[in-house]
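Trainee: The sequence and its predicted three-dimensional model are supplied below.
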Amino acid sequence: MSRFTPDTAAPPRAAPAAAPSKNRVIKKYPNRRLYDTSASSYITLAQVRQLVMERDPFVVLDAKSGQDLTRSILLQIILEEEAAGVPMFTEPMLAEIIRFYGHAMQGFMGSYLEKNIQALAEIQTKLAEQSQGLTPEMWTQFMSLQSPLMQGVMGSYLEQSKAAFLQMQEQMARQADQLLGAFGIRR
């Protein structure tokens, strides 16, 4: 069974018969309504989003089959967030992500993105801890001064991340060549 917590971006796929008691269980009915068994009431997708924001662990199950629907609900929340306001993903970025499906690098891409998002979340947490006690005016001034610095930090981080990804890709290509070479196959 999948449990969604922000610490586990890719929930496990196994689905035991019952959900652990520490997770909030939300049942999805055929009429698309979501029922929070902890609160004994129907909830909206916006309220599920709030659970994510509050880091409240939950699992979404199909009311009839018991199938884990947590990932699809999370994707639906992302889709709604992308459609409203300022999208996080550009069209070229989404196209690149789609191109990784079915590609040999698909599994690596998922863990690569997950690790990078975790690193960004850690940076955000540290920045928030260090900025406690700042008034909104002080925060605005701090961010205006830090913007070029943060861009530089993030730019160098992304360059290092890109270099590590390319190095991993080259290593996999060499290993594939060696494996194929052992069978007398050359690319």
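Mentor: Here it is on my side, so go on. Remember, predicted model here, so these are calculated numbers, not experimental data. Numbers count the residues shown, from 1 in each chain.

Trainee: drop to CA atoms for contacts and neighbour counts, all remaining ones
Mentor: Fine.

Trainee: what's around residue 94, how many residues?
Mentor: Counted with other Cα atoms under 10 Å, the neighbours of residue 94 add up to 10.

Trainee: Comparison target below:
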Amino acid sequence: MTTTAHPAATERVIKKYPNRRLYDTSTSTYVTLAEVKQLVMQREPVVVRDAKTGEDLTRSILLQIILEEEAAGAPMFSEAMLANIIRFYGHAMQNHMGSYIEKNVQMFTDFQTKLAEQTGNPDAWAKMMQMPQAMLPAGYAEQMQKMQEQMRQQTEQMMGMFGFKR
């Protein structure tokens, strides 16, 4: 998802009008938040701009999609996690926390992608999570443990930078 001041030629530009409608300039049609979500799910580079001012509204639209997803059923974020995220706003570690979360989510996504490529099955991750650990394909349990260890080490490094020890 790119939100630079100058969108690349391949980005889908969505204009948001004052009546809250979203207009996809690539298809010359109005779209819903659900359709923008689908573009994101398909890894389409999307940028949302205010139709009048050209202001980049991508982050607020993505946050709106997350809010709707959280309210729709099985939330991804617990209340405790959301409270902790809120506590980092205005805190000295705010910038570090954002990049920390981003790197860990990217590592998790990369692992899922690698697993799907190796198995030839995009749903392999979901199926593996339902299996007892002893039944996992050779090497995957170790890769999952390695990923968890990397996340733990990154957390300890970040906390160590600020004098917090485990």
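Mentor: Good, I have the coordinates. If you're wondering where the values come from, they're calculated on a predicted model, not measured in any experiment.

Trainee: In structure 2, which residue is most central in space?
Mentor: Taking Cα atoms, centre = their mean as the criterion, residue 105 is the residue nearest the geometric centre of structure 2, at 6.7 Å.

Trainee: That one maps to what in structure 1?
Mentor: Mapped onto structure 1 by TM-score structural alignment, residue 105 of structure 2 lines up with residue 117.

Trainee: where's that match relative to residue 123 of structure 1, distance?
Mentor: With distances defined as Cα to Cα, to the nearest Å, the gap from residue 117 of structure 1 to residue 123 of structure 1 amounts to 10 Å.

Trainee: What are the boundaries of the helices in structure 2?
Mentor: Listed from the start of the chain, structure 2 has helices (DSSP state H) covering 33-41, 58-72, 79-88, 94-119, 124-130, 140-161.

Trainee: re earlier: how about the contacts made by the residue nearest to the centre of structure 2?
Mentor: When contacts are counted by Cα atoms under 8 Å, 6 or more residues apart in numbering, residue 105 of structure 2 is found next to no other residue.

Trainee: Return the residue of structure 1 aligned against residue 151 of structure 2.
Mentor: Matched to structure 1 by TM-score structural alignment, residue 151 of structure 2 sits across from residue 161.

Trainee: Over to residue 48 of structure 2?
Mentor: Checking with TM-score structural alignment, residue 48 of structure 2 has residue 60 as its match.

Trainee: okay but that match is in contact with residue 70, surely?
Mentor: Yes - here residue 60 of structure 1 reaches residue 70: they are 4.7 Å apart, a contact under Cα atoms under 8 Å.

Trainee: for the residue of structure 2 most remote from its centre, what are its contacts?
Mentor: Here structure 2 reaches farthest from its C-alpha mean at residue 134, the gap being 29.9 Å by Cα atoms, centre = their mean. Contact criterion Cα under 8 Å, 6+ apart gives no residues in contact with residue 134 of structure 2.

Trainee: Just give me the neighbour total for the residue lying closest to the match of residue 151 of structure 2 once chain neighbours are set aside.
Mentor: By the measure of Cα to Cα, 6 or more residues apart in numbering, the closest residue to residue 161 of structure 1 outside its immediate chain neighbours is residue 116, 7.9 Å from it. When neighbours are defined as other Cα under 10 Å, residue 116 of structure 1 has 14 of them.

Trainee: Where in structure 1 does stretch 20-29 of structure 2 fall?
Mentor: Following TM-score structural alignment, the partner segment of stretch 20-29 of structure 2 in structure 1 covers residues 32-41.

Trainee: Just the endpoints, please. Distance across the matching stretch?
Mentor: 14 Å.

Trainee: pretty sure residue 48 of structure 2 contacts residue 61?
Mentor: Yes - under the criterion of Cα under 8 Å, residue 48 of structure 2 makes contact with residue 61 at 7.4 Å.
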